Each structure stands twice: as C-alpha cells, then as structure tokens.
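Undergrad: next come a sequence and a model predicted from it.
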Amino acid sequence: MTDLDNETARKTLGERLREAREYLGLKQEEVAAYLKLTRTALSGIETGQRRVEAIELTRLARLYRQSVGYLTGEEEQAALPPDVAHLARQAADLSQGDREELARFADYLRTRAKPGDG
C-alpha cells in the first residue's frame, strides 16, 4: 500500500467511526473515556490523522455495535429506512430492561399483524 492508500484508508475508517458515534448519539468525550484516550486523540482518529490500534478498533466496534470489517470499509452494511434508524437511535438510549420490553412489544406487533398490512 502506498502512503496515499494508507491515508485514504485512515480517513474512511475515521469517517465511519464518527458516523457510528454520532448515530448512537455519543459524544467524543464519552468514547474517549471508554477507550482511555484524550478527546484530542479520538478526534485525530476520526479525522484520519491518528492511527487506530487493533485493540482500540475492536473496542470501538463493540461499542458501536458494528463489525470491524464494516468500520474498515471491507464490508458494506445495508442501510436502514429512516424511520427504523430513528427508532434504533431512540432505543439505544433506553435501559437494558426497557430494550427487552421493546423487543417483546415488537414481537407482539409482528404476531398480530394481518397479511397485507405491510
């Protein structure tokens, strides 16, 4: 890989990391504390100016609920419809118990849906 290829890969990774963080409504300070980094270091990662250690990338993938392959650009993720993405963002702020209750409610709605309801 050339230096230009490496720079492009770091920028792509940084963009995906920023998008994943923003999608979940997390602040840079929160993610930096999770990784035990400064906010400036996380900002450098998100702009492609700082390299990401393998352990950091694994922890970020777990936090952001994404695969490492998606974050590095090796895998694509199917885009969610806007209304579903909104629901996912809202659900991310719920407690674990509330998310479990939400999942039960979604299961209930699926079972009562009539054919052709869409």
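TA: Nice, thanks for sending it over.

Undergrad: only C-alpha atoms for contact and neighbour calcs from this point on.
TA: Noted.

Undergrad: next structured bit after the longest helix along the chain?
TA: In the chain, with assignment by DSSP state H, the single longest helix is helix 3-23. For helix 3-23, the succeeding helix or strand toward the C-terminus, using DSSP states H and E, is helix 28-35.

Undergrad: and that following helix, which residues are buried?
TA: For helix 28-35, burial by neighbour count (16 or more other Cα atoms under 10 Å) applies to 28, 31, 32, 35.

Undergrad: one more structure, for comparison:
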Amino acid sequence: MSNDRVGFSQPQPEPDRQALGERLKEAREYMGLKQEDVAKVLGIPRSALSNIEAGVRKVDAIELARLAKLYQRPVAWFTGEDPEATSEVAKEVAHVARAAATLSQQDRQELARFANFLKSRAKAKATPDGR
C-alpha cells in the first residue's frame, strides 16, 4: 500500500508558512517555553502547535496575535516584514535573555527592575531639564 492515500501523507509546507513556523519556534525556544505550555495558552492541541512550527498548519490572525504577545515580539517580526527586528540589538537582547533564563525568579525580577532603572535614566538624559 502506498502512503499517498488521504490521511497518510503530510502536506508540504509553503515557503512563507515554513519561515513563519521557524520564527515562531525560535521565539518559543528563546522564551524557554515548551510546546505544551504554548498550546495550553492558545487552547489548541500540542500537535497543532507542532504543525504550525513545521509550516504545515496555517495560523489564524488571532493565534498569531496571541503568540506575538506571549513571545513579546511584534507580529511583523514573525511575518518577516520588520527588518529592524533582526538587527544587532535584537541579537544582543537574545543573548541577555538566554543568560537571564538560568537565573532564579527573584534574580530575574531584580534584572527587570534594573532594566527599568536604565530605561528611566536614559529618558532623563534625553530631556533638557534632566527629568
């Protein structure tokens, strides 16, 4: 018997869908999440998320918006429309995030407070009156 029968063969992913799936997988792994965790957030089976990441299953707009929010990236990054998102800054931030993933929750919270401090300090330097 041939595996070409309905139900036995996997459809070939389209290049754009495959690229989207690769970006989604990269973002999930970057965040340190398992497919099971993300599938629960979306309310879909883990196998459906696996098919999305493989480029086999289409992602609807609501799912993509939820994934972008969960992965803390703009939707345009996943669709390949934002060349700035793959800049050197994004690579540096990815490095910091990977390092932070190994920290305790308390240390990650402290890191977030420090990042907010740096952000507010940069804003203060940018204003003429220093506030």
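TA: In hand now; what should we look at? From a predicted model like this one, the values you see are computed outputs, not experimental measurements.

Undergrad: give the other helices and strands that the longest helix of structure 1 contacts.
TA: The contact analysis (3 or more Cα pairs under 8 Å, 6 or more residues apart in numbering; DSSP states H and E) places helix 3-23 of structure 1 against helix 39-46, helix 54-64, helix 68-72.

Undergrad: out of those helices, which comes closest to residue 100 of structure 1?
TA: helix 54-64 (18.4 Å; Cα to Cα).

Undergrad: excluding covalently adjacent residues, which one is nearest to the residue nearest in space to the middle of structure 2?
TA: Most central in structure 2 under Cα atoms, centre = their mean is residue 27, positioned 2.8 Å from the mean C-alpha point. Spatially, and ignoring its direct neighbours in sequence, residue 27 of structure 2 is nearest to residue 71 (6.0 Å; Cα to Cα, 6 or more residues apart in numbering).

Undergrad: so who does that neighbour touch?
TA: 27, 28, 31 (Cα atoms under 8 Å, 6 or more residues apart in numbering).

Undergrad: again, only using 10 Å
TA: 24, 26, 27, 28, 29, 30, 31, 32, 33, 38, 65 (Cα atoms under 10 Å, 6 or more residues apart in numbering).

Undergrad: again with residue 14 of structure 2
TA: Here residue 14 of structure 2 is in contact with 20, 55, 56, 57, 58 (Cα under 10 Å, 6+ apart).

Undergrad: let's go with 7 Å and repeat that
TA: By Cα atoms under 7 Å, 6 or more residues apart in numbering, the residues touching residue 14 of structure 2 are residue 55.

Undergrad: so where is stretch 17-26 of structure 2 in structure 1?
TA: The alignment of stretch 17-26 of structure 2 onto structure 1 (TM-score structural alignment) spans residues 10-19.

Undergrad: ok now that stretch, how far from the chain's centre?
TA: Its chain's C-alpha centre and that of stretch 10-19 of structure 1 lie 11 Å apart, by Cα atoms, centre = their mean, to the nearest Å.

Undergrad: hmm, back to that, map the residue nearest to residue 27 of structure 2 onto structure 1.
TA: Checking with TM-score structural alignment, residue 71 of structure 2 has residue 64 as its match.

Undergrad: before we move on, the earlier item: are any of the contacts of residue 71 of structure 2 buried, and if so which?
TA: 24, 27, 28, 31, 38.
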